[in-house]
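> give me a model of this one.
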Amino acid sequence: MPTVLVVEDEAAIAELVAINLRHAGFEVTLAENADQAMVAVDAVLPDLVLLDWMLPGQSGVALARRWRADARTRELPIIMLTARADETDKVAGLDAGADDYLTKPFSTQELLARIRAVLRRRVPEALDTVVEIGGLKLDPSTRRVSREGVDLKLGPTEFRLLHFFMTHPERVHSRAQLLDRVWGDHVFIEERTVDVHVKRLREALLPARCASMIETVRGAGYRLSQQAVASAA
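Model prediction:
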């Protein structure tokens, strides 16, 4: 379930947006100002932020710039919400790092379409596209994983972990990065949890003779190796 942080100081608008997003299958967190938004993002990195331009204290534009300057939040998808319709304001919002810009008032359908479009551009692993590497096939829409006719049984966390590895092959990912991208960067989850789930993932891949695809890179983390998949074939 994708998570959306709604940063909006007008309670009625925030609640209406939250209701519609939850109805569409999103998990929603609300923040009334920049300080609350920063606390929320520090705790759990959302999949996307709906950020109002006009906020009490620090503006949404300033907050967007701040997130873009931080390595942890640099790729955080942001859609600006504002009553400002001038082209110069739109350019200013996009220059601050927003991925899209929505002028109030807006329809629920347009909002949902913009959100899905940004997630498709910025978070390709959230798509329902089938991924296949070395004969190992993962289908997000049916939650099935198979190789050479062998269906594999994975738990939900192992499925997300494998999906992330398969959409980012050959790259080494630290435990902290995996927590950030697979678990949502929740502060209460320890890094050693990653090791437990990698072990479970390898065990789940054993029946298809491709457990070796998940390589441990000593002192750095883990990666999916296409060469290892090929050699295991």
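> from now on I want contacts and neighbour counts done on CA atoms only, so please keep to that.
Will do.
> which parts of stretch 216-233 are buried?
216, 221-226, 228-229 (16 or more other C-alpha atoms under 10 Å).
> now tabulate these in JSON lines and tack on secondary structure and distance to residue 195.
Output for the buried residues of stretch 216-233, formatted as JSON lines (DSSP: H, G, I helix; E, B strand; the rest coil; distance: C-alpha to C-alpha, whole Å):
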{"residue": "216", "secondary structure": "strand", "distance to residue 195": "10"}
{"residue": "221", "secondary structure": "strand", "distance to residue 195": "9"}
{"residue": "222", "secondary structure": "strand", "distance to residue 195": "9"}
{"residue": "223", "secondary structure": "strand", "distance to residue 195": "13"}
{"residue": "224", "secondary structure": "strand", "distance to residue 195": "14"}
{"residue": "225", "secondary structure": "coil", "distance to residue 195": "17"}
{"residue": "226", "secondary structure": "helix", "distance to residue 195": "20"}
{"residue": "228", "secondary structure": "helix", "distance to residue 195": "19"}
{"residue": "229", "secondary structure": "helix", "distance to residue 195": "20"}
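> can I get these in a markdown table including distance to residue 19?
Putting the buried residues of stretch 216-233 into a markdown table (distance: C-alpha to C-alpha, whole Å) gives the following:
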| residue | distance to residue 19 |
| --- | --- |
| 216 | 43 |
| 221 | 39 |
| 222 | 39 |
| 223 | 39 |
| 224 | 39 |
| 225 | 42 |
| 226 | 43 |
| 228 | 46 |
| 229 | 44 |
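> of all pairs in the residues you listed, which one is the farthest apart?
Using C-alpha to C-alpha, the pair of the buried residues of stretch 216-233 lying farthest apart is 221 and 229, separated by 18.3 Å.
> now do the strands in this structure.
Assigned strands in the chain, in chain order: 3-7, 27-31, 48-52, 78-82, 100-103, 131-133, 136-139, 144-147, 150-152, 214-217, 221-224 (criterion: DSSP state E).
> so which of the ones you listed is nearest residue 39?
Nearest to residue 39 among the strands of the chain is strand 27-31; the distance by C-alpha to C-alpha comes to 9.1 Å.
> and that closest one, what does it pack against?
On a contact count with 3 or more C-alpha pairs under 8 Å, 6 or more residues apart in numbering; DSSP states H and E, strand 27-31 meets strand 3-7, helix 11-23, helix 34-43.
> that one to helix 34-43, inter-axis angle?
140 degrees (axes from the mean of the first three to the mean of the last three C-alpha atoms, to 10 degrees).
> mind listing what's buried in strand 27-31?
Buried positions in strand 27-31, judged by neighbour count with 16+ other C-alpha under 10 Å: 27-31.
> thinking again about what came up before, comparing the helices and strands packed on strand 27-31, which comes out most buried?
strand 3-7 (a mean of 23; mean count of other C-alpha atoms under 10 Å).
> second input sequence below; structure requested for side-by-side comparison:
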Amino acid sequence: PTRLECMMQDFPTVISAEKSERVGFTSIAAEMCFSPVKNATADGVVLQGKGTAAGTAATGEADHYQAYRKILQSIGCQVEEAEPETYKGISVIPGPQVVVYPEFASCPGEYKAKFPTPEKVKISPKSTLIIRGPNVTINSLDLDGTLIIDVPAHLEVSIEDLEIKNDGWHKIAVDDDEAKEIIKMRGYKMERKKQAVIKKQRDVVKAAGGADGEWWDVSDCAIL
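Below you'll find the model as predicted:
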């Protein structure tokens, strides 16, 4: 049996006249809200060659990062786009990779409060930024590598004049001999070389990211 569904254009036909005046819709660019992962890689190559969205695992992940980048760029953050790369025939923009958990910000309007001085936030093309925690504020950041911020809800963390430069995370192309299907269908695996981490350890928020992964005091990382 087919699934039950209602197409958007059919919805107005079931609304009574007095209720129809209170019904509207919001249109959002597909790149900000829709990137299906539904096609085999070979089919995606053909579609992409015709100028159509590939709808593959690689493009779905890349578009996820892109949506966050566009939000940051729209509020004034300096986020540089990487050059396109190709994995198993699928072209994607590999970075920077930005992942924002919903407890940090769940809609574009909340980003302005989380990045009060966006002109002081710079993210290089090779970077990875992961943010988790409802009370994190990023005032000024120069990121060229990988930074993970993961703090619990009861702590407030303010990033101020923080400069991170490390080898970061990189995509490594794989071939059809790759054993894991989830990796093979994507066309690459992640090589995690170095990362800086801001998290709670015991009762203190600290940061790790030195050459030997040692822990630094909060003050040493300008986390207020």
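> TM between them?
The TM-score (TM-score structural alignment, normalised by the length of structure 2) is 0.24; 98 aligned residues with a C-alpha RMSD of 6.1 Å.
> closest one to residue 41 of structure 1 among the strands of structure 1?
Among those, strand 3-7 sits nearest to residue 41 of structure 1 (C-alpha to C-alpha), with 8.2 Å.
> how many neighbours does the spatially closest residue to residue 78 of structure 2 that is not a sequence neighbour have?
Spatially, and ignoring its direct neighbours in sequence, residue 78 of structure 2 is nearest to residue 122 (4.6 Å; C-alpha to C-alpha, 6 or more residues apart in numbering). Neighbours of residue 122 of structure 2 under the rule other C-alpha atoms under 10 Å: 18.
> test my guess that residue 122 of structure 2 contacts residue 72.
No - contact between residue 122 of structure 2 and residue 72 fails when scored by C-alpha atoms under 8 Å: they sit 10.1 Å apart.
> anything in contact with each of these two?
Common contacts of residue 122 of structure 2 and residue 72 (C-alpha atoms under 8 Å, 6 or more residues apart in numbering): 78-79.
> follow-up on the earlier one: output the strands of structure 1 as a markdown table; include the columns distance to residue 39 of structure 1.
A markdown table is the format used below for these (distance: least, C-alpha to C-alpha, whole Å):
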| stretch | distance to residue 39 of structure 1 |
| --- | --- |
| strand 3-7 | 11 |
| strand 27-31 | 9 |
| strand 48-52 | 13 |
| strand 78-82 | 16 |
| strand 100-103 | 23 |
| strand 131-133 | 35 |
| strand 136-139 | 35 |
| strand 144-147 | 36 |
| strand 150-152 | 39 |
| strand 214-217 | 33 |
| strand 221-224 | 28 |
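> can you check which of the ones you listed gets nearest to residue 192 of structure 1?
For the strands of structure 1, the distance to residue 192 of structure 1 is smallest for strand 221-224, at 11.1 Å, taking C-alpha to C-alpha.
> related to what we said a few turns ago, between the helices and strands packed on strand 27-31 of structure 1, which gets nearest to residue 80 of structure 1?
Comparison of those against residue 80 of structure 1 by C-alpha to C-alpha identifies strand 3-7 as nearest, at 9.6 Å.
> tell me what that closest one is packed against?
So strand 3-7 of structure 1, by 3+ C-alpha pairs under 8 Å, 6+ apart, packs with helix 11-23, strand 27-31, helix 34-43, strand 48-52.
> can you do 7 Å?
strand 27-31, strand 48-52 (3 or more C-alpha pairs under 7 Å, 6 or more residues apart in numbering; DSSP states H and E).
> and the ones you listed as JSON lines, adding distance to residue 89 of structure 1?
Shown next, in JSON lines, are the helices and strands packed on strand 3-7 of structure 1 (distance: least, C-alpha to C-alpha, whole Å):
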{"stretch": "strand 27-31", "distance to residue 89 of structure 1": "23"}
{"stretch": "strand 48-52", "distance to residue 89 of structure 1": "13"}
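> next, count neighbours for the residue nearest to residue 144 of structure 2 when sequence neighbours are not counted.
Among residues not flanking residue 144 of structure 2 along the chain, residue 165 sits closest, at 4.7 Å (C-alpha to C-alpha, 6+ apart). Neighbour count of residue 165 of structure 2, defined by other C-alpha under 10 Å: 17.
> from residue 122 of structure 2, how far out is residue 165 of structure 2?
According to C-alpha to C-alpha, to the nearest Å, residue 165 of structure 2 and residue 122 of structure 2 sit 12 Å apart.
> which neighbours do those two share?
Jointly contacting residue 165 of structure 2 and residue 122 under the rule C-alpha atoms under 7 Å, 6 or more residues apart in numbering are residue 143.
> before we move on, back to that, tabulate the helices and strands packed on strand 27-31 of structure 1 (CSV), appending distance to residue 115 of structure 1.
Putting those into CSV (distance: least, C-alpha to C-alpha, whole Å) gives the following:
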stretch, distance to residue 115 of structure 1
strand 3-7, 9
helix 11-23, 10
helix 34-43, 18
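> among these, which is nearest residue 110 of structure 1?
helix 11-23 (11.7 Å).
> wasn't residue 198 of structure 2 part of a strand?
Yes - the assignment for residue 198 of structure 2 is a strand, going by DSSP: H, G, I helix; E, B strand; the rest coil.
> which non-adjacent residue is nearest it?
residue 207 (4.3 Å).
> what helix or strand is that neighbour on?
In this structure, residue 207 of structure 2 sits in strand 204-208 according to DSSP states H and E.
> so what does that strand touch, helix or strand wise?
Strand 204-208 of structure 2 packs on strand 196-201, strand 215-216, going by 3+ C-alpha pairs under 7 Å, 6+ apart.
> show me what contacts residue 73 of structure 2?
When contacts are counted by C-alpha under 7 Å, 6+ apart, residue 73 of structure 2 touches residue 79.
> need the contact list for residue 151 of structure 1.
residue 145.
> before we move on, back to that, identify whichever of the helices and strands packed on strand 204-208 of structure 2 lies nearest to residue 46 of structure 2.
Smallest distance to residue 46 of structure 2 across those (C-alpha to C-alpha): 39.3 Å, for strand 196-201.
> alright, calling it a day.
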